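A.B. asks: here are the coordinates; sequence isn't available:
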């Protein structure tokens, strides 16, 4: 995904400030269920998934859903992840760096933590796409680690590290 070829809508959506917020929401969700330090691979994978409308709409409503079963029932997710991960990682990376440079996210032994009060705890109560992305990112931060090893998560999604 070459940023020079992005539409004005894509440039607005994939700006570093917004993708930093998406990464922060992943870490925030992770901290709510698994502890404050979120592995980088979870942050990147969750952000990439949340930014894809075709994947986002297929996410389960509950974090108690079985990810292996969900991945089996939604094989199209593997297609979307294979097609879009490389480009979206290129969009998420500047946001992740921005979040670290501004101190919103802090690196702690190869994982990321959210600085206290760096972002609002409550998610916006709107029906916008930006809110839907943040909600999905928060949910994915809680849900993806329930599978276990990150290699298992990536395999289920058809993504290579």
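C.D. replies: Structure's in. What do you need? On a predicted model such as this, the values are computed, not experimentally measured, just so you know.
A.B. asks: can we go C-alpha only for contacts and neighbour counts from here?
C.D. replies: Fine.
A.B. asks: Do a quick rundown of the helices in this protein.
C.D. replies: 8-13, 16-34, 40-50, 53-56, 67-73, 76-101, 129-143, 150-157 (DSSP state H).
A.B. asks: Quick one: distance of stretch 79-91 to the chain centre.
C.D. replies: Distance of stretch 79-91 from its chain centroid, counting by CA atoms, centre = their mean, to the nearest Å, is 12 Å.
A.B. asks: Touching that stretch from outside, list them.
C.D. replies: By CA atoms under 8 Å, 6 or more residues apart in numbering, the surrounding residues in contact with stretch 79-91 are 1-3, 14-16, 19, 44, 48-49, 51, 54-55, 157-159.
A.B. asks: hold the first one in mind and look at this next one:
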């Protein structure tokens, strides 16, 4: 389990805690299921969505409209795209921890490698103590929707430069 030094910045500690990352995993899976109701979101795409939603440079590059074409966005934001895979790799231990936290607290379920939000999770209304917490949740929800509309898992992950 990853540990945070007491010397780590408070914001970093709060962003990477399992409860918050579980919430973002749930938000991304909610967005995905809003568009593709029966499939569930792959853990790979959920991890990518959360990783992107945590970085302000990635959030600010998002169009926040699901009508945008992912291929066009990746071409227009090549510098941001090069940061996605290393960010996912760096966050992997935290995301694995968050996945277990979310499953243990029934925030979502996992069936055949796909996340499904449960009825027991947080309110659908996005709220948070800071605007950054709210922005991360909005981005995770949006990315879940966008990925669901952008093609297969292999297409989306290839466009974003990530591999399982």
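C.D. replies: Now that the structure is in, tell me what you want to look at. The structure presented is a predicted model; accordingly, all values stated were derived computationally and were not measured.
A.B. asks: related to what we said a few turns ago, can you tell me which of the helices of the first structure comes nearest to residue 117 of the first structure?
C.D. replies: With CA to CA as the criterion, residue 117 of the first structure lies closest to helix 16-34 of these, at 10.5 Å.
A.B. asks: Now which residue in the first structure aligns to residue 12 of the second structure?
C.D. replies: With TM-score structural alignment as the criterion, residue 12 of the second structure lines up with residue 10 in the first structure.
A.B. asks: The nearest residue to residue 11 of the first structure once chain neighbours are set aside and residue 71 of the first structure, how far apart?
C.D. replies: Nearest residue to residue 11 of the first structure, sequence neighbours excluded (CA to CA, 6 or more residues apart in numbering): residue 3, at 7.3 Å. Using CA to CA, to the nearest Å, we find residue 3 of the first structure at a distance of 30 Å from residue 71 of the first structure.
A.B. asks: When the two are compared, which one has more neighbours?
C.D. replies: residue 71 (19 against 12; other CA atoms under 10 Å).
A.B. asks: Run through the residues that contact the aligned partner of that one in the second structure.
C.D. replies: Using TM-score structural alignment, the partner of residue 71 of the first structure in the second structure is residue 74. Residues near residue 74 of the second structure by CA under 8 Å, 6+ apart: 81, 159-160.
A.B. asks: export those residues to JSON lines and tack on distance to residue 110 of the second structure and neighbour count?
C.D. replies: Shown next, in JSON lines, are the contacts of residue 74 of the second structure (distance: CA to CA, whole Å; neighbours: other CA atoms under 10 Å):
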{"residue": "81", "distance to residue 110 of the second structure": "27", "neighbour count": "19"}
{"residue": "159", "distance to residue 110 of the second structure": "25", "neighbour count": "17"}
{"residue": "160", "distance to residue 110 of the second structure": "23", "neighbour count": "21"}
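A.B. asks: Between the residues you listed, which sits nearest residue 140 of the second structure?
C.D. replies: residue 160 (15.4 Å).
A.B. asks: is it true that the closest one touches residue 78?
C.D. replies: No. The criterion here is CA atoms under 8 Å, and residue 160 of the second structure misses it with residue 78 at 9.4 Å.
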